[in-house]
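sequence and predicted model, in that order:
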Amino acid sequence: MISDVDEVLRKLLVREIEIKGNEVDIQFDQPKREWSSRLSKPTINLFLFDLRENLRLRGSEQYFTISKPDGTSEVRRNPVRMDLRYLMTAWVKEAEDEHLLLSSALMGLLRNPFLPPDLFSDRLKNQPHPCPLEVATFPPEVGPVDKFTEIWGVLDNEMRPGIMLTVTISVDPYHPLIFTQVRTREMRFLQDSSIGKPATVKITKKLSKKYWVVSGALKSQKYDLSTLSLILVEKQQPVELEEAGRYSLSGLAEGDYHLDISFNKKIIKRQKIRVPSDDYDIQV
């Protein structure tokens, strides 16, 4: 993941500032004193010094469910939006040349508010969101290193002008959970006379008859599901159609029921269902 982002930044800089041949190096090492003393040509250094989750982009719903036609449901967790923070510096003997190289890199990156997808490796091509590239901005939250002077103190090197880069990518380390969809649930109620009564009173407990909660899906290749409506005939009760035509009925005793499917207030089909049963899907 990190190496893929490094490579995108490398390719982006080469393209934007028109580096020809090997006249300028782009490296990702820690810019320590020992490293800088070995440089033999102009170099742009991109030092990754911080990784953290972008909490501003974390959604309120951490999980989502995908219902599949084979009767299973797939529960997935949303990917983590991670911020990768780089310190970009230019290393040239003369200060004027250093500033010129750093300015060229700055202008090139500012032209790209997002990482260009055409530079993505195979592992980055399935990003669910565009990858923002923030240039020369400091993060709003407090972090372990918030000043360039602190970074140079850790690296034990002479301070250089630097530019903060923040790349935000989506990371999905989670495996989906597969469950069989529940089509029928049985409910029973217990009437307990002991509630709110003293212990000397005779206690009776009575178990109610069985009630069922059932769910199925309305399917159609001819009609748009948003134009159809569903009514439980025995109760004259409208039934709400959810995403992908799914519906549920609750509080049903054992027996036969009928569902009217309507289009433009005209009944186009009456479907008989048996409660309980294994399948409540309806094809129109």
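Ah, there it is.

only C-alpha atoms from now on, for both contacts and neighbour counts.
OK.

what count of nearby residues applies to residue 18?
For residue 18, the number of neighbouring residues by other CA atoms under 10 Å comes to 11.

and it, helix, strand or coil?
On the three-state scheme (DSSP: H, G, I helix; E, B strand; the rest coil), residue 18 is labelled coil.

what does residue 106 give?
helix.

how close does it sit to residue 136?
Using CA to CA, to the nearest Å, one obtains 8 Å as the distance from residue 106 to residue 136.

and these two? Which one has more around it.
Between residue 106 and residue 136, counted using other CA under 10 Å, the more crowded position is residue 106 (19 against 15).

ok, that one - contacts?
Applying CA atoms under 8 Å, 6 or more residues apart in numbering, one finds that residue 106 lies in contact with 135, 163.

also this one, for the comparison:
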Amino acid sequence: MIHEVDEGLRRLLGESGLEASGVEVVFDAPTRDWAARRSAPTVCVFLYDIREDATRRGSGAGEVYDADGYLVARRSPPRWFELTYLVTAWANRPQDEHRLLSQVLATVVATDTLPARLLTGTLAELGLTVALDTTGTGDVAPSAADVWSALGGEMKASLQVRVRAPLAGATRRTAPPVTEGLVVRSTARSEGGEATPGRRLRYKEATDPGPDGFAGPRERGPAPARRRRGDRRP
């Protein structure tokens, strides 16, 4: 999920015209060594804090259906995480850096969510809202000064962008539907007696399996007992 949020942010900033103007969008840690190697105007989007939003943790399991409306799997509810990014601009002059940072700020505050068209992978499959804001970090998250101190670099103007995104739950496939019932046969006690016809306990509409039982070759019809979306039967 984290790399999918990265891709969504990269696409969002790309639509603002940064990449078209030759500005690189990277997700590296802006350390002193990295800054010394930089050669082109760059917007650095550094992920430095990941925390679960426990207040949104759900329970139970959702149902996954195929294209025909049949139940094929069950999925545990997604868990929500807050990803906090330190966004900085790097250029030869402070004025250029501020211009780039202003462009990023205008792009981020123009939307409260990452647009669905920019989402990929599990974020696109879940179809849930991925919130986006620049309100800063929570009380427990490191401050910008602490982040710069840990990186070993000199503090500079930056934005703190927070994304709230879902992590898809585990998916468990459902067992294939039962299409054949149990057949019980009895045999005569005397030697050489022939088996009596089988008695089917369920699915009376199914045909007798024959002398070879269910191990013999047979044609499989459609699954009449498969559950469709909206079926309320127990």
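Happy to help now that I have it. The structure displayed is predicted, hence computed values, not measured ones.

that older thread, now do the shared contacts for residue 106 and residue 136 of the first structure.
When contacts are counted by CA under 8 Å, 6+ apart, residue 106 of the first structure and residue 136 are jointly contacted by residue 163.

alignment lookup: residue 154 of the first structure to the second structure.
The alignment partner of residue 154 of the first structure in the second structure, by TM-score structural alignment, is residue 150.

run a quick neighbour tally on its match.
Counted by other CA under 10 Å, the residues lying close to residue 150 of the second structure total 10.

quick check: next helix or strand after the helix or strand it falls within?
Using DSSP states H and E, the secondary-structure element containing residue 150 of the second structure is helix 144-151. Note on helix 144-151 of the second structure: by DSSP H and E, the next helix or strand toward the C-terminus is strand 159-167.

so which elements touch that following strand?
Where contact means 3 or more CA pairs under 8 Å, 6 or more residues apart in numbering; DSSP states H and E, strand 159-167 of the second structure is packed against strand 79-90, helix 121-126, strand 131-133.

what's the average distance of the following helix or strand past it to the first structure?
On the C-terminal side of strand 159-167 of the second structure, the closest following helix or strand by DSSP H and E is strand 171-173. Overlaying the first structure shows strand 171-173 of the second structure at a mean distance of 4.2 Å from the equivalent residues (mean CA distance after the TM-score superposition for the first structure).

what range in the first structure does the helix or strand that strand 171-173 of the second structure is followed by sit on?
Following strand 171-173 of the second structure in sequence order, the next helix or strand is strand 183-184 (DSSP H and E). Alignment note (TM-score structural alignment): strand 183-184 of the second structure is unmatched in the first structure.

and strand 183-184 of the second structure, what other elements does it pack with?
Helices and strands in packing contact with strand 183-184 of the second structure are listed as strand 199-200; criterion 3+ CA pairs under 8 Å, 6+ apart.

quick one: the strand it packs on aligns where in the first structure?
Taking TM-score structural alignment as the measure, the first structure aligns no residues with strand 199-200 of the second structure.

that strand: how far from the chain's middle?
Mean-position distance between strand 199-200 of the second structure and its chain equals 47 Å (CA atoms, centre = their mean, to the nearest Å).

rewinding a little: mind putting the helices and strands packed on strand 159-167 of the second structure into a markdown table with distance to residue 184 of the second structure?
Conversion of these to a markdown table gives the following (distance: least, CA to CA, whole Å):
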| stretch | distance to residue 184 of the second structure |
| --- | --- |
| strand 79-90 | 48 |
| helix 121-126 | 46 |
| strand 131-133 | 59 |
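
please identify the most buried of these.
Scoring those by mean neighbour count under mean count of other CA atoms under 10 Å gives strand 79-90 as the most buried, with a mean of 22.

for the spatially most central residue of the second structure, what are its contacts?
The centroid of the second structure falls nearest to residue 122 when counting by CA atoms, centre = their mean (2.8 Å). The contact partners of residue 122 of the second structure, by CA under 8 Å, 6+ apart, come to 1, 4, 167, 168.
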